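Undergrad: kindly generate the corresponding structure for this input.
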Amino acid sequence: MKKLLFTLLLAAVATGASAQESAKTIKIRVLLSLNGASRVGMNTVKQMLAQYQKAYPSVDTAVWTRIAGYYNEKDLANLLVPIYERYFSEKDVDGMIAFYKSDAGKKMVEMMPHITAESQVAGKIWGEDIAAKIRKDIEGAMK
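TA: The predicted model follows:
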């Protein structure tokens, strides 16, 4: 059943893709679907848009709806495909697809938003600590 679903996904991606796309490119599109890279990018843009909405509460809802139409997952995937093509061979992509289809890969995709959020908080704390030490050293040197 899983093989059938994967084959159907691959066929759907291939059908929607340009006739000039190579097997590697089509596989990269499958990989992007499996690894969530496009979804992560979309979530980032949605968070950014939410921040703008908070900063500009008087802007009409219709404007925010129009702005939300400026971005979509397919356009982002189109930007990511050439990057993946440059850095990964078709064999690499096949291996990554196998990983992301595994239980460990699925868990990675599921947990990555949590890991990213917690890592950002940890990084912020780390950066603030370093900045405080730098300020202290600079202030000490200026006395």
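
Undergrad: switch to C-alpha atoms for all contacts and neighbour counts from now on
TA: Fine.

Undergrad: so what touches stretch 109-128?
TA: Identification of contacts with stretch 109-128 by Cα atoms under 8 Å, 6 or more residues apart in numbering yields Asn35, Gly36, Val40, Tyr100.

Undergrad: now render the residues you listed as JSON lines, adding secondary structure and neighbour count.
TA: Below are the contacts of stretch 109-128 laid out as JSON lines (DSSP: H, G, I helix; E, B strand; the rest coil; neighbours: other Cα atoms under 10 Å):
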{"residue": "Asn35", "secondary structure": "helix", "neighbour count": "22"}
{"residue": "Gly36", "secondary structure": "coil", "neighbour count": "18"}
{"residue": "Val40", "secondary structure": "helix", "neighbour count": "16"}
{"residue": "Tyr100", "secondary structure": "helix", "neighbour count": "20"}
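
Undergrad: one more, for comparison:
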Amino acid sequence: MKHSILISAFTLIFSFNTYAANDTDAEKKKLIEVLLEQTGQSAITIGKQFSDAFIQQMTMVLKQSQQDIDPKAFDILEEEIKLIIDEEIVQNGAFKELMFPIYSKHFTAAELKKMIELNNTEFGKKMIKVMPMITQEGMMAGQQLGQLIGPKIQARVAARFQKEGIQ
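TA: This next block holds a predicted model:
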């Protein structure tokens, strides 16, 4: 029973569909690969992030599904997830194949070259380094703003509902 729960949960979590034929030409693929590498989105980096996330999720699923789990199950889980992620993302290039059409849709080869050139400058390197931090800090600031205005929105909407006779 616990094996079928584990297999079902793993299948559900790990079943992502690849989509659309990839018609990105070879030159653009090479440029996109360089850009992904520059921005910390190499197959190895993304594979590690996927592995860590899947291991964490599946560990929680296992712990919630059974009280008495053989500790070796967690080792097996981690080993197999890492092997599958390495096979699919690093060796078979599944992540890049998903990213090629996305970048290709939004950027020409000339634009990709300009981005790569920019990323090779000191400013570009700094931008790549700090943008994730800015994004994170921006999300936290947005949460703070939401907490600040949330009660005001609730109060005003509740008062309006009351005025309009809405229960």
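
Undergrad: one step back: and the two most separated of the contacts of stretch 109-128 of the first structure?
TA: For those, the maximum inter-member distance is 15.2 Å, found between Val40 and Tyr100 (Cα to Cα).

Undergrad: which helix or strand contains Val59 of the first structure?
TA: Under the criterion DSSP states H and E, no helix or strand holds Val59 of the first structure.

Undergrad: quick one: contacts for it?
TA: By Cα under 8 Å, 6+ apart, the neighbours of Val59 of the first structure are Gln53.

Undergrad: please tell me how far it sits from Thr65 of the first structure.
TA: As judged by Cα to Cα, to the nearest Å, Val59 of the first structure and Thr65 of the first structure stand 11 Å apart.

Undergrad: ok, Ser58 of the first structure next?
TA: 14 Å.

Undergrad: ok, now Ala141 of the first structure?
TA: 52 Å.

Undergrad: about what we covered before: adding distance to Thr25 of the first structure, write the contacts of stretch 109-128 of the first structure out as JSON lines.
TA: JSON lines is the format used below for the contacts of stretch 109-128 of the first structure (distance: Cα to Cα, whole Å):
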{"residue": "Asn35", "distance to Thr25 of the first structure": "15"}
{"residue": "Gly36", "distance to Thr25 of the first structure": "16"}
{"residue": "Val40", "distance to Thr25 of the first structure": "20"}
{"residue": "Tyr100", "distance to Thr25 of the first structure": "17"}
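
Undergrad: what residues are up against Asp129 of the first structure?
TA: Asp129 of the first structure sits in contact with no residue, where contact means Cα under 8 Å, 6+ apart.
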